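Enquirer: the amino acid sequence is not available; the structure is as follows:
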């Protein structure tokens, strides 16, 4: 038999039991006795006085008992099992329905999907609730959506909320959902508290290996006055065949491009089936299938294969790209989406560090020629300035800044460049003969550590090192935008001869010192995991020469990126400008690094940001078809629309409320591991059962558990009946004493005088 209190602090009220006793002691005042002969005929007998004193003591005890029972009842005592629980009957229930809405719940079974069964089961659960019971509702996906956060007795609203749940999508985190459900129940008031998880018993959402998360859940449950019962309803059970074909996340050669410029779309098709299978992968652009680009893919047993498409966009704007396979029993992973932004020319700034009277001798000559020699309407709109002209205003509206053989920077210039990169811009340094080893050391240490992606050590040459002709190592070009220039795919980039180059070393990553080493780091996110120390990323080598020396090093900086080339982009140190791949290389570099400023493909929870938004309000349409209005505001030199409620994975559309502007698209990504339909193994279920979870496939078990004698039951109303009875008895005794004309007679303190 269990016993406890919901409001244990109210037991302090038991001290009020002393009030009647104090009142009795205070009222016992002693009086002088004046002898009067006639009083002897009014004195009571000894038996009568004893009876009156007993009645008064009994009356005082009843009053003390009434106060004690009131304080005891206000502490809300409960009992589970035993006679008290049996007498109390079924306790009022606080129920939290936790619905698994990952896309595995969209599996098309013989009758219905598990998600539809979960909604149906939720309605059946609501039918079992009575007046006084409450219900809450959590929609668990990659993030937990609190549909009904405060326990509610409005069951009609709960039914409506169940019916309005969006279709399954993305992954889910049931461990986080259970913890949030326990937090809701910690604020509830009924004696019976239950968490009911409706799921397909897939392993991934439970995170059984996350010991930290489950320890927090266990501790939260134990801290409650009445630990909740956590039920897990398996809506699928064992299914003989759950083979599935899934499309992996889309990889784009670039997210920002220009009209008529080719873009490569790559994805992975996988299957969970013990036999080889042939599937057809389709490419869709803005919802329209490009039939001539469909590809047949041979999938090995329980294996995967890559698929790649190439496409050219003719119009500017944001375009939706989709890789699709024919629908199977799990349609949630039969397609993958991404958004490509097509701009009418990308604005860049070219800073010439060694301008000459003869333009053909300037470091910027070949770069400017490459950007203007492609077509009448250039894909890259380049503006050239000298180093002395560069200031913070020079970066406005630019996507990439090229610094060609720039010998030094002033502190204001460096600060402006850091701000530009942190806001999403890209900076490319091309070192040449004007640079000195450690040139960035002239800047304050805080700026040089932030801005420099590499250390310039010394100039080397193939003659001094006696290495012969030095070229690019084709196998080192593994970045997506560099793959087309590999030896077996490119034209002639890897045949470029380099006579001189800067020996460079990438800067190392740095950990920001903790301000107070003795103070624990704060909580980083809603899952309760502790924050990790902040780390400044180091440089990454993207391309090498034949001797292993770095040729291109990059480093992220805020939302942007900083790159360092080991050679200038003229003909002094290499034959690079004479190669056919020179122009495509510079364009690919611009497109790849301009992507830093676009945020059309984001992870779940990240805001959707539209730069250069129209005046007034914007309408955002989510994957569930619901529309929301948001206001635009000015951020720096841009007018921006920012949507922070992207709680569902999928495609979002944003357009002006008035004016009929273009529809801008965004893709919110999710964890594709959800395609793994592996169920919890018996040992994993046993491990979770030790944490307090009860697995069942029969919903009737839950209703039975709510009314069995192990469920906590309050019995304060029994105490209320006793208090009422004592009050009635107290009134009767008081009337009896008063109507009898009796008062307290103290024994004489002295012998009366005759």
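Expert: Received the coordinates, thanks. Quick caveat: nothing in here was measured; it's all calculated off a predicted structure. Numbers count the residues shown, from 1 in each chain.

Enquirer: all contacts plus neighbour counts: C-alpha atoms, from now on.
Expert: Noted.

Enquirer: did I read that right, residue 479 in a helix?
Expert: No: counting by DSSP: H, G, I helix; E, B strand; the rest coil, residue 479 is located in no helix; its state is coil.

Enquirer: who touches it in this structure?
Expert: By Cα atoms under 8 Å, 6 or more residues apart in numbering, the residues touching residue 479 are residue 542.

Enquirer: measure it to residue 540 for me?
Expert: 11 Å (Cα to Cα, to the nearest Å).

Enquirer: one more: residue 269?
Expert: Taking Cα to Cα, one finds residue 269 at 30 Å from residue 540.

Enquirer: those two: which is more packed in?
Expert: Ranked by neighbour count (other Cα atoms under 10 Å), residue 269 and residue 540 place residue 269 first, with 25 against 19.

Enquirer: what helix or strand is that one located in?
Expert: In this structure, residue 269 is located in strand 262-271 according to DSSP states H and E.

Enquirer: continuing past that strand, what's the next helix or strand?
Expert: Downstream of strand 262-271, the next assigned helix or strand under DSSP H and E is strand 277-285.

Enquirer: which residues does the very next helix or strand once past that following strand contact?
Expert: Counting by DSSP H and E, the next helix or strand C-terminal to strand 277-285 is strand 288-289. Under the contact criterion Cα under 8 Å, 6+ apart, strand 288-289 has outside partners 282-283.

Enquirer: please redo it, this time with the cut-off set to 6 Å
Expert: Residues outside strand 288-289 that contact it (Cα atoms under 6 Å, 6 or more residues apart in numbering): residue 283.

Enquirer: stretch 696-711 too?
Expert: Taking Cα under 6 Å, 6+ apart as the rule, stretch 696-711 contacts 80-81, 90, 233-234.

Enquirer: re earlier: and the strand holding residue 269, what does it pack against?
Expert: strand 245-247, strand 251-252, strand 304-312 (3 or more Cα pairs under 6 Å, 6 or more residues apart in numbering; DSSP states H and E).

Enquirer: second structure follows, compare the two:
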């Protein structure tokens, strides 16, 4: 039988040819002519010559119509397919082919081919064994499943669709693929039902299946046969991946720390390179033990007039290529401008001394006053204060400063304050009781993973010796993070976000009135770290948060000038493709078409906008763990749900097992024969056109 991969071209060719023939017939109508006696002989001779010319024109028209139809047939790619013809046509098969397109399929099996190419070749060979009465469909899957080709007898189109599949940047979820296959097979009324799985059988891909076994349709699964196509997976795959980036501002420099993990079973060495604005900045060598993590740290000075810088850290690894890069966007270092609210002209003495000592290692400027400046939001980065009585105007100014991205440090006062207003209560990360806790406490619980304490683990014993004589009785809000607390659970340092800003509450004085902290040696390192954290953590942070492939991104978190009503937003992905969104009233501005890792550009002023805003998108490195189930493990995993078997790649022995009455012949593509015929017709047309 003849099958067409692109039948639309044939339909278009036939339609255009029909129109040309109709026009030709309408223009060839003969008008009645009256001959005079004196010209009859001359006209008869002319008519004989006209008949020869008309025949030539008709022949040329026919040849050109055949050339047009030949090109249409060639573009539709016909193939003469004599597949196995089943002796029993009532026992045909309905086959759903599931092809894993997650990025772990890019693992190199040898120097020339990756696992994805090998599996596609195996599936292609298996499809050739289907009979003319069998039906096949194709489903690609990663962390979601998509039907690529409908269930029908056109196996040639299934093979062509298979060839067009590409590896994605997503993870794996076999549960969704199996559920889609079951939904498709549920619509069939006769024939056997089979699901072919072409995957690396990665363990993380089966996690959702194990968790949600109850979602599988019991009635359908007993009638299904699942067949696994051998994949030739490496038993102990080696893979290095950059799993995380941490970017901080330290001592006038930007420190970029890349976390590199070895998912394999042998020690690996790799070159780690840092690129900023497409320029190689630095490189180093990392040695990573099996199943261990190392950190490669780069320290650079970012001081240019550009508002944003883009870059990435990459490793050289020949296994899976997708997880070799981690992208980021940073802003240049900017000075930290602090306002100290000092209502007694003395309570900020120790803080001022600490700030003065920081000037040599960090760009810090500060002002001191008993009141908040009116231009607080436009100029200052950080406000530091003790609890104090404030006017409604000052409360409103402080609240607006924080919600617009400012950083606020509040230290506990000497005596309990009246119940705060709604504006102030929203700023505090804690709820308070009216009593002071005056019993001495020991500071024992410190989160050393937090940036404030990350560089001070060696001082853990010194923190425990600090004396605090007065503490506020407080309880952290659900959204707050406790950074340090006492032995009875009373918080000392708590933070939470308000709007675009952050509030840190220190549950004691930062002068000498109720504690000896300011006279201890660890006071300066702590205060330096705290101010560095607040100064670099403003909503206009040095790091623009990165996203993950397949995430939905709220554009307002990246572009602050995005409005809710009829504003067009232009997004350019790493491949250069443009995406346009129009914000609507009472709707969020979400961008959901994130399929590539890399740097995205976004603008509200059109493609020619010079002020693009960038954001980075990275892959989810959960998929980088290539540990896979063996075929025996997978069969045991699902044997209670399905009939299972291994679908062996066809060869002379397996073909013989198809049974008597099956006759095999390879597909014969005939479209190139059609092209040869078109070429011959074109030569005949040229000869006739020049023949007198």
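Expert: Sure thing, it's come through. Everything numeric here is computed off the predicted structure, so don't read it as measured data.

Enquirer: TM-score for the pair, please.
Expert: The TM-score (TM-score structural alignment, normalised by the length of structure 2) is 0.63; 559 aligned residues with a Cα RMSD of 5.4 Å.

Enquirer: sorry, back to before: got a markdown table for the helices and strands packed on strand 262-271 of structure 1, with distance to residue 297 of structure 1 and mean neighbour count too?
Expert: Output for these, formatted as a markdown table (distance: least, Cα to Cα, whole Å; neighbours: other Cα atoms under 10 Å):
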| stretch | distance to residue 297 of structure 1 | mean neighbour count |
| --- | --- | --- |
| strand 245-247 | 12 | 26 |
| strand 251-252 | 18 | 18 |
| strand 304-312 | 7 | 16 |
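
Enquirer: any chance of JSON lines for these, columns distance to residue 5 of structure 1?
Expert: What follows is those, written out as JSON lines (distance: least, Cα to Cα, whole Å):
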{"stretch": "strand 245-247", "distance to residue 5 of structure 1": "52"}
{"stretch": "strand 251-252", "distance to residue 5 of structure 1": "57"}
{"stretch": "strand 304-312", "distance to residue 5 of structure 1": "58"}
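
Enquirer: next, count neighbours for residue 306 of structure 2.
Expert: Residue 306 of structure 2 - counted by other Cα under 10 Å - has 10 other residues nearby.

Enquirer: which part of structure 2 matches the longest helix along structure 1?
Expert: If you go by DSSP state H, structure 1 has its longest helix at helix 46-74. Using TM-score structural alignment, helix 46-74 of structure 1 corresponds to no residues of structure 2.

Enquirer: which secondary structure elements does the next helix or strand after that helix sit against?
Expert: Downstream of helix 46-74 of structure 1, the next assigned helix or strand under DSSP H and E is strand 77-80. In terms of contacts (3+ Cα pairs under 6 Å, 6+ apart), strand 77-80 of structure 1 is packed against strand 2-5, strand 713-714.

Enquirer: thinking again about what came up before, what's the closest of the helices and strands packed on strand 262-271 of structure 1 to residue 506 of structure 1?
Expert: Shortest distance between residue 506 of structure 1 and those, using Cα to Cα, is found for strand 251-252: 26.5 Å.

Enquirer: all strands for the stretch 351-500 of structure 2, in order.
Expert: 364-369, 382-386, 407-411, 430-437, 443-446, 471-476, 481-486, 491-498 (DSSP state E, counting those that start in this stretch).

Enquirer: for the second one, give me the average deviation versus structure 1.
Expert: Aligned to structure 1 and superposed, strand 382-386 of structure 2 gives a mean residue distance of 6.1 Å (mean Cα distance after the TM-score superposition for structure 1).

Enquirer: with the third one instead?
Expert: Average distance between strand 407-411 of structure 2 and its aligned residues in structure 1, after superposition and using mean Cα distance after the TM-score superposition for structure 1, equals 3.7 Å.

Enquirer: what helix or strand does the nearest residue to residue 556 of structure 1 once chain neighbours are set aside sit in?
Expert: Counting by Cα to Cα, 6 or more residues apart in numbering, residue 556 of structure 1 lies nearest to residue 562, which is 6.2 Å off, once chain neighbours are set aside. Using DSSP H and E, residue 562 of structure 1 sits in strand 560-565.

Enquirer: mean shift of the helix or strand following that strand relative to structure 2?
Expert: Next along the chain after strand 560-565 of structure 1, taking DSSP H and E as the criterion, comes helix 582-594. In the superposition against structure 2, helix 582-594 of structure 1 averages 3.2 Å from its aligned positions (mean Cα distance after the TM-score superposition for structure 1).

Enquirer: identify all contacting residues around helix 582-594 of structure 1.
Expert: Residues contacting helix 582-594 of structure 1 (Cα under 6 Å, 6+ apart): 254, 256-257, 370, 399, 426.

Enquirer: tell me the most packed of the residues you listed, by neighbour count.
Expert: residue 426 (30 neighbours).

Enquirer: show me the strands in the stretch 51-200 of structure 1, by range?
Expert: Counting by DSSP E, counting those that start in this stretch, the strands of the stretch 51-200 of structure 1 are 77-80, 93-100, 134-140, 144-152, 192-199.

Enquirer: in JSON lines: those strands, plus mean neighbour count.
Expert: Formatted as JSON lines, the strands of the stretch 51-200 of structure 1 follow (neighbours: other Cα atoms under 10 Å):
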{"stretch": "strand 77-80", "mean neighbour count": "22"}
{"stretch": "strand 93-100", "mean neighbour count": "27"}
{"stretch": "strand 134-140", "mean neighbour count": "24"}
{"stretch": "strand 144-152", "mean neighbour count": "17"}
{"stretch": "strand 192-199", "mean neighbour count": "25"}
